[in-house]
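**Student:** got a predicted structure plus its sequence, pasted below:
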Amino acid sequence: MSTPHHDTAPAVQMRRAVTGSLIGSSLEWYDYFLYGAASALVFNKIFFPSFDPLTGTLLAFLTFSVGFIVRPIGAAVAGHFGDRIGRKKVMLVTIVAMGTSTVLIGLLPTYATIGVAAPLMLVLIRIVQGLALGGEWGGGALMIAERAPAHRRGFLTSFVQVGASIGNLLSTGMLFVLSSLLTQDAFLSWGWRIPFLFSAVVVLVGLYVRLKMSETPAFHKLEEHGKASSNPVRDVIREQPLDLLRVMGIRAGADIMYYVLITFLLTYIADELGLPRTVGLLAAMIGATMQLFTYPLFAAISDRFGRRRLTIIGAIGAIVWMPFLFPLVDTGSTVVIIFAVLAGLVWHSAMYGVQAAWICELFDAKHRYSGASLGYQLAGIVGGSLAPTIAIGLLSLSDSTVPVTIYVCIALAIVAITAMLTRETRGIDLNPSVDSVPDELNGSPAS
């Protein structure tokens, strides 16, 4: 067993890890959420204008899904190199690729200018975005988790999740301001490009912060003792396949709920209820602001009471709440809509806030980057990638939100059941002494 000195990094390194992962995660998710919001508000009109509004939105969301589908490929590539050559080097590559692709979207000609080539180019750039993000989350989570003290790991690692809220807040905030200040024609003509071009600044800031980050103690031990895996993706699939499935089960339902609350509701509020697009954006902005605090709060609670318990409570609470969501949104009241979204996001926070620590704790150090990234991103395919598309399809087929509610509740039930079947990992040692474990660096209990 390691001593407290070896269990955590010096305070300055811990602060740099939290700051670097938080800022980097915020900037990466800014790019990604920006695309999701633009899919609901802009891309259906400028890249798929020959279709009716609902079909155009469906096609725009399909390009949104492409980014999710390739994320496991990015996770496998990033995990392979992150477990072999280090977490930090991979994270520098992901932020450059993500930011550059987002700037290119802001420079794309529209369908009216070059025809079908425009949406095709959009899909190609979206693929690059998805590959980059596929390797981003796992690296950011490990940079904190592998040097955090065990009794505060949930709280500190939750700042990777907070980055998602900051990115959402920045992206929806910029779209909200621009769509409020500009006319509809001006916004669709050139105003939507400004947030995408802003990623040029994002890349520079992200690079500066990440260059100052140091490698994690766990990887240093692997490297120093020659224990790094030569094929970590293969190893994690062979040695911990059930943990990959557990991560998918815990993750997917929370993703589905989130993207229905944030992405699908933007379209539903604007196109189905006929309300100004700023109503949905305002609800998303306030929700993202709230989650800056609820993610760390629930993660800190999990440091005391466990990751599993908080996840089960969040999933069951969300199931109870979902039948009230759309009736409240259908009132058309901005205040009521905001309340409905916030209430749902509280339950989501209980699930999502603890995930970074729990997922990292489930995997052995020698293939932890691969396992955490693959599990997280594979869940994204069945979760966030298809949720807005499925919700739009269910609404179109039934002309009712009831099937959408049932869909989300089934996904949340899977979260609760999977959490019940997943071991508690709170307080385990992620950096055991290599000398005491000569054949492998094992940072998790036996599966």
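**Tutor:** Right, received. Where do you want to start?
**Student:** when you work out contacts or count neighbours from here on, use the C-alpha atoms and nothing else.
**Tutor:** OK.
**Student:** quick one, helices of the stretch 251-400 of the chain?
**Tutor:** Secondary structure of the stretch 251-400 of the chain (DSSP state H, counting those that start in this stretch): helices at 265-267, 277-305, 307-329, 334-352, 355-362, 368-380, 387-398.
**Student:** one more structure, for comparison:
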Amino acid sequence: MSTTEEPAAALPQATRQEERKVLAGTLVGTTIEWYDFFIYAQAAGLVLAGLYFAPLAQENAALAQIISWATLGISFLFRPLGAVVAGHLGDRLGRKKMLVFTLVTMGVATTLIGLLPTHAQIGVWAPILLVFFRILQGFSAGGEWGGAALMSVEHAPRDRRGYFGAYPQIGVPCGMILATGVMFLVTTSMSEEAFLAWGWRIPFLSSVLLIVVGYLIRRAVDESPVFKEMLLRKKESAAPLGQLFRHNSREVSLTALIFIANNAAGYLLIAFFSSYATRPVGEGGLGMDRGPVLLATIVAAFGWLLFTLFGGIISDRLGRIRTFQIGYVLLLVWAVPMFLLIETADILWFGVAAFVLTIGLGLSYGPQSALYAEMFPVNVRYSGVSIGYAIGAILGGAFAPLIAEVLLRETGTTTAIGLYIAVLCLVSLVAVSLVKETKGTNLRVEEAHQEYLRTHPEAKEQL
């Protein structure tokens, strides 16, 4: 990794309109992708156990819920595959087709879940198909993030990479706001019986409209010269995986470890909190009303959005490492007290617990795109950031709700969950502290472009 200052004009200066298109493309695309992902996460905590694992749910409701959480985690195992395939096909088919492909694949899988018959209707095929569609979601998510992150960071002014890189990051809380908001409207506009019978399908089926919107926006952005340049950059960056792990295995390992605590804590906010809070007391929950809990979760998601954007901005001043460290210290300190507040079963304290959590979440998520892009040399950057992110998600959020559920059942207290998150925060804090500050790193994009054009004359036609 080069650490010299890059020239002020490392890339041809894009117009403000083009920059806005890039930021809009990364934000809207990731928001739609994560809406689809989070709708499943919330449904897994609220309804899927009883509908798709019905025989088990009747005998052992706790085990059925654990298996429902497991279907949430299974998709993460396919994220690295999605990252690899997206990189390979992107080289051959172009960036536009892959961006649309990941968006449509996610949307189709989500829509089909909304149409999927339950166990009572088709028996064992119901959970089998549910897992299959969930795998498609994970595959799609794995191919999305790396390209969006690099697109934003590599086209940012050197002193604003953290801010630009925060845009694909805030797609996560935006997707959560959208998903939770739709779920809130559905649950509060009908009876519990109607929601369990058919209402829960509405958020999944709504994905059809989002696919159309996302496709139109991404098609418009792709017409920008910035996107065409990004297609060229993606081609040169798709180095063989062997080269990545031979020369940059340390960076891949560190990016994965840096992400695990943020991803685990984030998925507790996304899925576990509302499930635990609204579950009947007799089934190991707090028995809180679903509407207010979802509303409090939406408020917390707005906090996550603001603090993520703020984290990207201050990382341009304080540095990526220092911003991450502050975020993880806050998460570490808050992990146990947060659950003590949730245990009160008071909606006000529940909201406070969730909102304060988002401060540390945002500070340890906003600078991620910039940090990861600056950690890898250009020839392995795309594969490096995508695979490191995917592995970190497997080790962090993939099974965090499941682990939280098991800890709750085995210990009878949420304090064990808080300690679990605290340990992960300590691991991620140590990992990020092992990285030398990257702010100001020369990304060497223009040099790579010129070398690529010299060795691949046919590529000029694509510009």
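**Tutor:** Okay, I see it. None of these values were measured; they are calculated from a predicted model.
**Student:** can you pull the TM-score for these?
**Tutor:** The TM-score (TM-score structural alignment, normalised by the length of structure 1) is 0.93; 440 aligned residues with a Cα RMSD of 2.3 Å.
**Student:** quick revisit: most tightly surrounded among the helices of the stretch 251-400 of structure 1?
**Tutor:** helix 368-380 (a mean of 30; mean count of other Cα atoms under 10 Å).
**Student:** make JSON lines from the helices of the stretch 251-400 of structure 1 and add distance to Thr57 of structure 1 to it.
**Tutor:** Listed next are the helices of the stretch 251-400 of structure 1 as JSON lines, based on distance: least, Cα to Cα, whole Å:
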{"stretch": "helix 265-267", "distance to Thr57 of structure 1": "8"}
{"stretch": "helix 277-305", "distance to Thr57 of structure 1": "14"}
{"stretch": "helix 307-329", "distance to Thr57 of structure 1": "20"}
{"stretch": "helix 334-352", "distance to Thr57 of structure 1": "21"}
{"stretch": "helix 355-362", "distance to Thr57 of structure 1": "31"}
{"stretch": "helix 368-380", "distance to Thr57 of structure 1": "20"}
{"stretch": "helix 387-398", "distance to Thr57 of structure 1": "8"}
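**Student:** for Gln161 of structure 1, see how far away the aligned partner of His155 of structure 2 in structure 1 is.
**Tutor:** Residue correspondence to structure 1 (TM-score structural alignment): His155 of structure 2 is matched to Arg147. For Arg147 of structure 1, the distance to Gln161 of structure 1 equals 17 Å [Cα to Cα, to the nearest Å].
**Student:** next: Phe298 of structure 1.
**Tutor:** Distance from Phe298 of structure 1 to Gln161 of structure 1, by Cα to Cα: 11 Å.
**Student:** cool, Thr216 of structure 1 as well?
**Tutor:** According to Cα to Cα, Thr216 of structure 1 and Gln161 of structure 1 sit 19 Å apart.
**Student:** same check on Ile73 of structure 1?
**Tutor:** Ile73 of structure 1 is 21 Å from Gln161 of structure 1, by Cα to Cα.
**Student:** for the helix or strand containing Gly147 of structure 2, name the packing helices and strands.
**Tutor:** Using DSSP states H and E, Gly147 of structure 2 sits within helix 145-154. If you count contacts as 3 or more Cα pairs under 8 Å, 6 or more residues apart in numbering; DSSP states H and E, helix 145-154 of structure 2 packs onto helix 16-46, helix 161-188, helix 225-237, helix 368-375, helix 381-395.
**Student:** between these, which gets nearest to Leu129 of structure 2?
**Tutor:** In terms of Cα to Cα, the element of those nearest to Leu129 of structure 2 is helix 16-46, at 13.9 Å.
**Student:** read off where that closest one ends up in structure 1.
**Tutor:** Using TM-score structural alignment, helix 16-46 of structure 2 pairs with 11-41 in structure 1.
**Student:** quick one: that stretch to chain centroid distance?
**Tutor:** Distance of stretch 11-41 of structure 1 from the chain centroid (Cα atoms, centre = their mean, to the nearest Å) equals 9 Å.
**Student:** for it, which positions count as buried?
**Tutor:** By neighbour count on 16 or more other Cα atoms under 10 Å, the buried set for stretch 11-41 of structure 1 is 13-41.
**Student:** cool, and stretch 229-243 of structure 2?
**Tutor:** Applying 16+ other Cα under 10 Å to stretch 229-243 of structure 2 flags 229-239 as buried.
**Student:** cool, stretch 69-77 of structure 1 as well?
**Tutor:** 69-77.
**Student:** where does that stretch end up in structure 2?
**Tutor:** Residue span in structure 2 matched to stretch 69-77 of structure 1, by TM-score structural alignment: 77-85.
**Student:** from the chain's centre, how far out does the matching stretch sit?
**Tutor:** Computed by Cα atoms, centre = their mean, the chain-centroid distance of stretch 77-85 of structure 2 equals 14 Å.
**Student:** cool, and stretch 309-323 of structure 1?
**Tutor:** With Cα atoms, centre = their mean, you get 19 Å for stretch 309-323 of structure 1.
**Student:** what does stretch 164-172 of structure 1 give?
**Tutor:** Distance of stretch 164-172 of structure 1 from its chain centroid, counting by Cα atoms, centre = their mean, is 11 Å.
**Student:** can you check stretch 341-361 of structure 2 too?
**Tutor:** Chain-centre distance of stretch 341-361 of structure 2: 21 Å, with Cα atoms, centre = their mean.
**Student:** kindly report the same for stretch 80-91 of structure 2.
**Tutor:** Distance of stretch 80-91 of structure 2 from its chain centroid, counting by Cα atoms, centre = their mean, is 17 Å.
**Student:** again with stretch 376-389 of structure 1
**Tutor:** Distance, stretch centre to chain centre, for stretch 376-389 of structure 1: 10 Å (Cα atoms, centre = their mean).
**Student:** which part of structure 2 lines up with that stretch?
**Tutor:** With TM-score structural alignment as the criterion, stretch 376-389 of structure 1 aligns to 389-402.
**Student:** what do you get for stretch 171-186 of structure 1?
**Tutor:** Going by TM-score structural alignment: stretch 171-186 of structure 1 matches residues 179-194.
**Student:** tell me which residues of that stretch come out buried.
**Tutor:** Buried residues in stretch 179-194 of structure 2 (16+ other Cα under 10 Å): 179-184, 186-187.
**Student:** just give me the match in structure 2 for Lys212 of structure 1.
**Tutor:** Using TM-score structural alignment, Lys212 of structure 1 pairs with Ala220 in structure 2.
**Student:** secondary structure element holding that match?
**Tutor:** If you go by DSSP H and E, Ala220 of structure 2 is part of helix 207-222.
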